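Novice: Next come a sequence and a model predicted from it.
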Amino acid sequence: MTTNKNGQKKRLWDFEPVSKIKWEEKINQDLKGADYKSKLFWNSHEGFTAAPFYTQEDLQNLEHNAKKTIIDRTGWTCCEPIYETAPGDANEAMKTAIEKDSASFQIRSKSSWKSGMLGGDMYGTQIQKQADLDRLMDGIDTESVEFTFDSGMTTPALVAMMNNHPEKFNNPKFVFDPFTYIAERGRLPFDEKKLKEIVNQLVDQKNYKTLCADGLFYHRTGATIVQELALALATASEYLSLIDEEKKESAADEIFVRLAAGPLYFPEIAKLRVIRLLWDQLMEAYGFENPPKLTVIAETSKTNKTITDPHNNLIRTITESMSAVLGGVNQLMVHPYNTLESTPGNFSRRIARNIQYILRDESHFDKVADPSAGSYYIENLTSTIAKEAWEYFQTIENEGGVLQSLKNGSIQEVINRSKAEREKAVNQGKKVLVGTNYYANAEEELPDTIDAESFADSLELTDFEHDDSSEDLIQSLQNAFKNEATVGDVIEAMLKPEKVLYQVVEETRLGSVFDEIRLRTKSLSEETEIEPVVHLVPVGDVKWRNARATFSHNTLGCGGFKIDHPTGYDSIDEAAEKIEFGEADLFVLCSSDKEYEEFVEPFCDAFSDKGICILAGHPGDNEESYRAAGMDLFIHKGMDIPALLLNIQNDLFKIEKDHETT
């Protein structure tokens, strides 16, 4: 036992502090002189690099004051998504949730419009006229319940309906972001003069938060943490540039930021702290004397969610929720674990709701403001991410702002490059999605489809003729809805897209290709009554054969194939005697590179006429000779796994292949 000079057990403060230099000397000693910065620094692929360790000394040089908390409040609002499409059904769902202590809801109600169409479509809850909004809110205390409307370009219509509603609303939020409309569709939602007019009229709606800087959209399209932050800030800055000078500072309070609660636990905590630092810098840059505090809402990510082994989504959601709360989010919405495959039922909604309640009521995450303040690691992450995000924000500003950058296509190019890197990492197995591209569960029952389609219905039309010449859009919409007009009747006053001129970005879900392959195997097996079986043939060196058999099991299991995984064979002949052959077999030789030169030929002699022969490992210079012996495929780290699995599917299901050709 370690004791001090008085023979007493040493306490923490009795130990001499260890300097950063001494830590570095110890690390270099353990690495035998190798540069630890090149070996141990973490390239996060999120726009920043993190060191393997930090000390108190690292807090001294931070640009922000690590001794001062960034978040000066405790607690957050637990928000619940509403999926029902009929206003009456949505109303009942909210009342049921209110009985379970919910007091905040997000309602999706967005419209689309295309040239040559009459009206367009509405997605989500069908709030098409004043009666729909009134039915939605019937019997609900709108002054105590909070609402967030994911309403897009339909926002002016919903604002007008809510102004007509007899009850007041408790500071509702509207996800209105015309710049993400441009990024998603490659066109302006209306001309730039109209853009400025609508932004200025929306900020005149006091006690409503009507301008959303939607970083979540960019996260869903593949943006890094740094890009998500910079684009959210650039969007906020673009709003301020459009707002009339005399009301800029007061209008800043109408802006809020929506971000993702993503999968990287500590960086996500830092991200949510960073956005407040960046906001303060932006307010200072605009010279505001009494800048408002920033409102930040977040949602658990969908980019890392899967339909294969979907209960893993629960675990992912829990860590995402924790990082959001520790990062100081004002409002958090947790998606149920099965939103990809169906409209969530009572069970998955209850579990999603209870995740937040457990964090609040059992784990007491609402008792401390900025609990990560002072952490060497998180404070340094905060500083590093803030620096990188501010630099990218300045790049966007120097290009003329987010609108001009979207027109130029520079933002789209950056995001699409990041998206491609993410997808490549998942497809090569460098980024693991448990149960999807690694550790697949062959016994699970898969759904018939992947993404549950968002409900859409045509916009209703009446004989009402709306006068678009009014300078007060909101008031004219209020009058229209009082006269029983529909959103379809007035859509062109809010959404009249310009020509498609710009590059776009599309949402990504990283495990989707593996989900699709698994579903394809299921479908083809049912159609042809053929069940593919992968027979692993571990022989030779025990260490190598076990490692490669495990790798092969995990890789080929992602295709939905049944795996025969024996402990090992003493020889190829023994394997050939014991394996029971079927209609669609794959045989995988698992051994060491050195022994492959001995095993490949007898392996192919035994199995090449029985099915597909695969070698586990990179063949190197021996590829040509191994193929000549009868080896069909090679699996190894760094390969494109989906391409391999699709190739195997097409070889195994010859009936389907012929059918496709026909």
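Specialist: Here it is on my side, so go on.
Novice: Please make it C-alpha for all contacts and neighbour counts, starting now.
Specialist: Fine.
Novice: Now do the contacts for the residue lying closest to Gly47 once chain neighbours are set aside.
Specialist: Among residues not flanking Gly47 along the chain, Val226 sits closest, at 5.5 Å (CA to CA, 6 or more residues apart in numbering). For Val226, the contacting residues are 46-48, 385-386, 388-389, 392, by CA atoms under 8 Å, 6 or more residues apart in numbering.
Novice: now swap in Arg273 and tell me
Specialist: 70-71, 327-328, 382.
Novice: rerun that using 10 Å as the cut-off
Specialist: 69-71, 267, 324, 326-329, 370, 372-373, 378-379, 381-383, 385-386 (CA atoms under 10 Å, 6 or more residues apart in numbering).
Novice: ditto for Ser454
Specialist: The neighbours of Ser454, taking CA under 10 Å, 6+ apart as the test, are 83, 85, 108, 123-125, 343.
Novice: 8 Å instead?
Specialist: Contact analysis of Ser454 by CA under 8 Å, 6+ apart lists 123-124.
Novice: likewise Leu359?
Specialist: By CA under 8 Å, 6+ apart, Leu359 lies in contact with 322, 365-366.
Novice: here comes the other one, which I'd like you to weigh against the first:
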Amino acid sequence: MAPDAAAFDGDLFPEFTPTSTATWRDTLAADLGADWAERLRWDAGEGLTVRPFYRAEDLDGDVPTGAPGMEAGWQIRHDLASAEDPRRELHEALDRGADALGLPVERGNSEHLLRDLPADVNLAETALHLTGASPEDARRLFASADVDEPRGSLTFDPAARRFASDDFDADDGYRRLASLLRDEADRAPPFRLVTADARALHQAGAGPVASLALALASLSEHFARLTEERVAPETVARHAQVVLPVGTRFFIEVARLRAVRRLFTQLAEAYGADGDARLQVQAVTAWRATALYDPHLNLLRGATAGAAAAVTGGADVLAVRPHDAAQQNAPSDTGRRLALNAQHVLREEAHLSRAADPAAGSYYAEVLTDRLARRAWERFQHVEAGGGLLDELQRGAVQERLTEARGERQDALAQRERVRVGTTHYPNLGEERLGDAPERSERPPRETDAFERLRLATERYARERGADRPAVFLLPVGTPRTRSARANFARNTLGCAGFRAVDSTGFDAAERGARAAADAVEAGDAQLVACAAPDDDYASLLPLLREALGERDAPVLAVARPDALPADERDAVAALLYRGMDLLGTLEALQKQLGITQEG
């Protein structure tokens, strides 16, 4: 028998006594130690810290809940790989269940493309999102469309275009966009014409807070410039959309998409846009998080982490990049199919399309949304105080901050403080991708580029010599537990440069291990030796190894921190491997010792 909903008193579990926050804290202190709160606090960057848990009292006061304008469901978008001959891929995507298409029109072929395409697509049912397009491209589409209200959007952001190119005339861009809006204003909301495109900013290094702040600053420029061109603020608001790349930090991305709606509502009200205009949020899995090596992990990044976060955060349109997008001649047919099916799983099997705001009521998500929104609003006000986004771009202030942020992200990867599984951690040692790698100039940069150049250089070195990739002899000495852990660490760190591993079961006696390493080098089976021993054993192991190697030229490495070895022993090894090391710099130095050079 179904429960009587009218009799529900709000207590779902009356049998259980509520547990106070103080009790939780005392229990955690007893189990994890008095410093549990500090150790479990997460520094998410950009001045944002996240506590281990939140309770109902954290929502008291001025913390708003919910995200305005969220609706259940989303458009499954497929971005066509090429505008040269899109028809085959277009019909393939529609047959596989896409209900939105991203059409690139950067190549100057928009006139015939937009004239002929409506014959293949029912624009009343399938949304067409024009990327790299101009206001004139939208006019061409409207002129050829056989429906009064085509669905889709125009991704034309004069501020983002100015960021991408100093030669772009933003003033002229706003005049052309205003003319389009005055003529075609009634087409909203099925077709959005005012876009804040955060993709290039995100690619340049913007984190969650900065990308929100700069997207808001872009929308602010749109309101200001378009109203100067006699476009009503209500029209701007009704046409507004934002394009946000989503990464792999699930709750951060959920909060970011929820926060942008709240911030847009504040902004629209500040510009006097009356009514209940609803921001359209487009999400695309981030290009900078895509890796060349171990590409199937991109399925997990894009489909499991990024896509699930996007729909949980309330994206109206979502494009998932194919997992092999970083490869030459990509994406493949399999990559395109899996990218679409990932969204179908979220919609049809996980049923995430049935809830308007799945994260609503989560203390963690609500507080994180509020913190992100507040930090982004502060950053936005800083940009406005500098004259607005275009003025900040003109002075180079935005570019300088993003370059600094990108450098910090790259440094964190180089030191393994940030993880890219398959690239900086746990590489597939048998994988080779030299034949799949595109030319560096062909694609925008990605976060894993520097590590991938290391591995590609190692592969190229081996191919040019008709030999296997250089190998490291793992020399585990000491107790099995310690030597095994340190040998695994050496295997994984050196594998990030594409070095093969010559394994051994370990040696109880240092003399036997040193002799085995020397034999492997003598036979040409190994070109490096990595010692994996307890700190106290290095004083005896390293001299024995040097004696056994004699004149053989093989860099010797040790898994140990610098303060664990005497100065003379530190100077005698080519590199030390430890957590927090500059892994990228260490691997580059080892490659130089072996005569391996990178192209370009």
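Specialist: Yep, it's here. Since the structure is predicted, the reported quantities are computational estimates derived from the model, not experimental observations.
Novice: follow-up on the earlier one: looking at the contacts of Leu359 of the first structure, which are in helices?
Specialist: Cross-referencing those against helices under DSSP state H gives Met322.
Novice: List just the nearest of the contacts of Leu359 of the first structure to Phe603 of the first structure.
Specialist: Checking the contacts of Leu359 of the first structure against Phe603 of the first structure with CA to CA, the nearest one is Met322 at 51.0 Å.
Novice: Trace the closest one over to the second structure, please.
Specialist: Matched by TM-score structural alignment, Met322 of the first structure corresponds to Ala308 in the second structure.
Novice: ok, its match to Asn109 of the second structure distance?
Specialist: Ala308 of the second structure sits 35 Å away from Asn109 of the second structure, going by CA to CA, to the nearest Å.
Novice: When the two are compared, which one has more neighbours?
Specialist: Each of Ala308 of the second structure and Asn109 has its neighbours counted (other CA atoms under 10 Å); Ala308 has more, 23 against 12.
Novice: Leaving out chain neighbours, which residue sits closest to that one?
Specialist: Per CA to CA, 6+ apart, closest to Ala308 of the second structure is Leu346, 7.1 Å.
Novice: That neighbour maps to what in the first structure?
Specialist: Applying TM-score structural alignment, one finds that Leu346 of the second structure aligns to Leu359 in the first structure.
Novice: now its match, what's its secondary structure?
Specialist: Three-state call for Leu359 of the first structure (DSSP: H, G, I helix; E, B strand; the rest coil): helix.
Novice: coming back round to it: inside helices: which ones of the contacts of Arg273 of the first structure?
Specialist: Judged by DSSP H, helices contain the following of the contacts of Arg273 of the first structure: 267, 324, 326, 378-379, 381-383, 385-386.
Novice: In what element of secondary structure is Asp489 of the first structure found?
Specialist: Per DSSP states H and E, Asp489 of the first structure falls inside helix 487-494.
Novice: Now, of the contacts of Arg273 of the first structure, which are buried?
Specialist: Neighbour-count burial (16 or more other CA atoms under 10 Å) is assigned, among the contacts of Arg273 of the first structure, to 70-71, 267, 324, 326-329, 370, 372-373, 378-379, 381-383, 385-386.
Novice: Show me what Gly205 of the second structure lines up with in the first structure.
Specialist: Here Gly205 of the second structure is matched to Gly222 in the first structure, going by TM-score structural alignment.
Novice: And for its match, the neighbour number?
Specialist: 27.
Novice: what's it in contact with, if anything?
Specialist: Counted by CA under 8 Å, 6+ apart, Gly222 of the first structure has contacts 415-416, 418-420, 422, 507-508.
Novice: repeat for Ile396 of the first structure
Specialist: For Ile396 of the first structure, the contact set (CA under 8 Å, 6+ apart) comprises 234, 402, 405.
Novice: what separates it from Pro178 of the first structure, distance-wise?
Specialist: 17 Å.
Novice: try Phe581 of the first structure
Specialist: In terms of CA to CA, Phe581 of the first structure sits 59 Å off from Pro178 of the first structure.
Novice: More neighbours: which of those two?
Specialist: Counted by other CA under 10 Å, Phe581 of the first structure and Pro178 do not tie: Pro178 has more neighbours, with 23 against 14.
Novice: That one corresponds to which position in the second structure?
Specialist: Checking TM-score structural alignment: Pro178 of the first structure goes with Pro158.
Novice: residues contacting that match?
Specialist: Contact analysis of Pro158 of the second structure by CA under 8 Å, 6+ apart lists 169-170, 173-174.
Novice: Pick out whichever of those residues sits closest to Gly275 of the second structure.
Specialist: Nearest to Gly275 of the second structure among these is Tyr174, at 23.8 Å by CA to CA.
Novice: quick check, that closest one in a helix?
Specialist: Yes - counting by three-state DSSP, Tyr174 of the second structure is found in a helix.
Novice: So it versus Gly386 of the second structure, what's the distance?
Specialist: 20 Å.
Novice: so what's Val325 of the first structure up against?
Specialist: So Val325 of the first structure contacts 75-76, 332, 365 (CA under 8 Å, 6+ apart).
Novice: give me that answer again for 10 Å
Specialist: Residues in contact with Val325 of the first structure (CA under 10 Å, 6+ apart) are 74-77, 261, 269, 272, 298, 319, 331-332, 356, 359-360, 365-366, 369-371.
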